[in-house]
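Q: I would like the atomic coordinates for the input below:
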Amino acid sequence: MTTPTAQPYGTPEAPRLAVRGEAHLEVDPETARIAITVHARGRDRRSALDDLTHRNTTALDLVKTYGDAVERLETGTFSITPELTKHGRGERLRTYHGTVHITAELTDFTALGELTTRLADLDLTRVDGPWWALRPDSPAHRHAHQQAVTDAVQRARAYAEALGTTLAALVELADLGAENPDHYHPVATGMRSMAYAAAAEDAAAAPLDLQPQRQHVHAAVHARFTMAPPTL
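A: Here you go, the predicted model:
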């Protein structure tokens, strides 16, 4: 007995209906990341290194005073670079520059404004950011996927009703990224980048009022259904 071959486009007895479901959500961010660049200089390599070590420790200690508000604190690249200057026909060593990059991720946005201001108030310290984001396991992603599926079912029902029939069964449900990963962008996290130089005034600067940037979450699915045969 020959097994009937599946018909990818349906049959008159079981017409297939393919739809795309989408969801677009706008939610508050869950984390904010700032980049801290600490600079130092000295007449020789050792003095530049000692200065950089001191400034790096000062910045790290300041960030750590915010306790649980800081979810992640990481040190990135570090460098000590000689600066040469022209001297007659040759070159002469002028000074050394040191740099270390630090990344801090916070979940308390009130603390973020105060910390950013205090870091920018340190000598030879640059602060970039904040970059607002959602966590990879944020419930917002799940809600977007659920709404995309709901949207697909509603669209399919609307098409079936237009034909005077009803949906019979779900044949396939595919996340858009599973079928075309190169063009799948489930989350478009907004980024706002600002740079803060160290303040020159001796008085403490007022904390920055940083307004969290809303995050846009997108989800899309492809769904295929069978319908009861319509009367055309």
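
Q: CA only for contacts and neighbour counts going forward, please
A: Fine.

Q: ok, longest helix in this structure?
A: helix 139-162 (DSSP state H).

Q: next structured bit after that helix?
A: Elements were assigned by DSSP states H and E; along the chain past helix 139-162, the next helix or strand is strand 167-175.

Q: what comes up buried for that following strand?
A: 167, 173, 175 (16 or more other Cα atoms under 10 Å).

Q: before we compare anything, build this one as well:
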Amino acid sequence: MTQPPFPAHPPYGTPDAPRVAVRGEALLEVDPEIARIGVTVTARGTDRRTTLDDLTRRNTAALDLLRSYGDAVENLRTGTFTLTPELTRHGRAERVRSHHGSVHITAELNDFTALGELATRLADLELTRVDGPWWALRPDSPVHAEARRRAVQEAVTRARAYAEALGTLLDALVELADPGAEDAAPYGPPPGARMAFAGARGAEPDDAPVLDLEPQRQTVTAQVNARFTMRPPQL
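A: Now for the predicted structure:
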């Protein structure tokens, strides 16, 4: 019978190799890296083509304004588009009373000094609504890696303290895992403050007030479960 190249470790500690299990945690508070805003342009009219033309014009105006801020808007995408007829509620025959149209746009900004001005200029456009901002870190932000690194360091420090309390030393790392790694839940939307504006008419850019928006600091947490073996203590 072929022997395994390494001795198998039992799933529990033994007197010759006692185990210690700990959890390392880290919490960081940092400034956000991006801010997301949602822009919804709408149109309504009795004629379908006229409603669609109005919606197209307002959507173009919103996109042109967003693009005019250059690199400050690092991500721009169009979401849902709807054009829905509203039917009359009375009478035997169904008749179209009006048409409702909307287009939703999402923008990500990295320049927070331009955010307040852009938000109010968008909200001042005709039949345009602005939601947000939602402050966030980028998915590949180094802050996430730093939090995980600190959580691992905390786990090692805690395990070493237990070993020292017994008058011994850590011997080897047995396991390192995220809590609930087997059935991790998807991440939810980033937390952040929210504002909402609805523009009813157009205005010159100089007429729109400038909001002073204070970025909301982001809380980044990390947890790790770790198991170590210790040298047998003299009890």
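
Q: please state their TM-score.
A: For these two chains in superposition, a TM-score of 0.91 is obtained (TM-score structural alignment, normalised by the length of the first structure); 230 aligned residues with a Cα RMSD of 2.2 Å.

Q: hang on, the earlier thing: distance to Thr99 of the first structure for the buried residues of strand 167-175 of the first structure - can I get that in CSV?
A: Formatted as CSV, the buried residues of strand 167-175 of the first structure follow (distance: Cα to Cα, whole Å):
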residue, distance to Thr99 of the first structure
Leu167, 64
Leu173, 51
Asp175, 44
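
Q: closest to Phe109 of the first structure out of the residues you listed?
A: Asp175 (33.4 Å; Cα to Cα).

Q: give the aligned range of the one helix or strand Asp53 of the second structure maps to in the first structure.
A: Asp53 of the second structure belongs to helix 48-67 when elements are defined using DSSP H and E. On the first structure, the counterpart of helix 48-67 of the second structure by TM-score structural alignment is residues 45-64.

Q: please name the residues that touch the counterpart of Ala177 of the second structure in the first structure.
A: In the first structure, the residue matched to Ala177 of the second structure (TM-score structural alignment) is Ala174. Applying Cα atoms under 8 Å, 6 or more residues apart in numbering to Ala174 of the first structure gives the contacts 221-223.

Q: burial of the counterpart of Thr11 of the first structure in the second structure, as a residue count?
A: The pairwise alignment with the second structure assigns Thr11 of the first structure to Thr14, based on TM-score structural alignment. Using other Cα atoms under 10 Å, Thr14 of the second structure has 13 other residues around it.

Q: the match of helix 48-67 of the second structure vs the second structure - mean distance after superposition?
A: Stretch 45-64 of the first structure: mean distance to aligned residues in the second structure after superposition is 0.5 Å, counting by mean Cα distance after the TM-score superposition for the first structure.

Q: any idea how far that stretch is from the chain center?
A: Relative to the chain's own centre, stretch 45-64 of the first structure is displaced by 29 Å; criterion: Cα atoms, centre = their mean, to the nearest Å.

Q: who's in contact with it?
A: Here stretch 45-64 of the first structure has contacts from 38-42, 70, 80, 82, 96-100, 104, 115, 119, using Cα under 8 Å, 6+ apart.

Q: any idea how far Thr226 of the first structure is from Thr166 of the first structure?
A: For Thr166 of the first structure, the distance to Thr226 of the first structure (Cα to Cα, to the nearest Å) stands at 9 Å.

Q: quick one, which of these two is more surrounded?
A: Ranked by neighbour count (other Cα under 10 Å), Thr166 of the first structure and Thr226 place Thr226 first, with 23 against 18.

Q: residues touching that one, list them.
A: By Cα under 8 Å, 6+ apart, the neighbours of Thr226 of the first structure are 10, 14-17, 167-171.

Q: helix, strand, or coil at the counterpart of it in the second structure?
A: Aligned by TM-score structural alignment, Thr226 of the first structure pairs with Thr229 of the second structure. Under DSSP: H, G, I helix; E, B strand; the rest coil, Thr229 of the second structure falls in the strand class.

Q: excluding its backbone neighbours, what's nearest the most centrally placed residue in the second structure?
A: Geometric centre of the second structure, nearest residue: Pro190, 3.2 Å, by Cα atoms, centre = their mean. Leaving aside its chain neighbours, Pro190 of the second structure sits nearest to Ala136 (5.9 Å; criterion: Cα to Cα, 6 or more residues apart in numbering).
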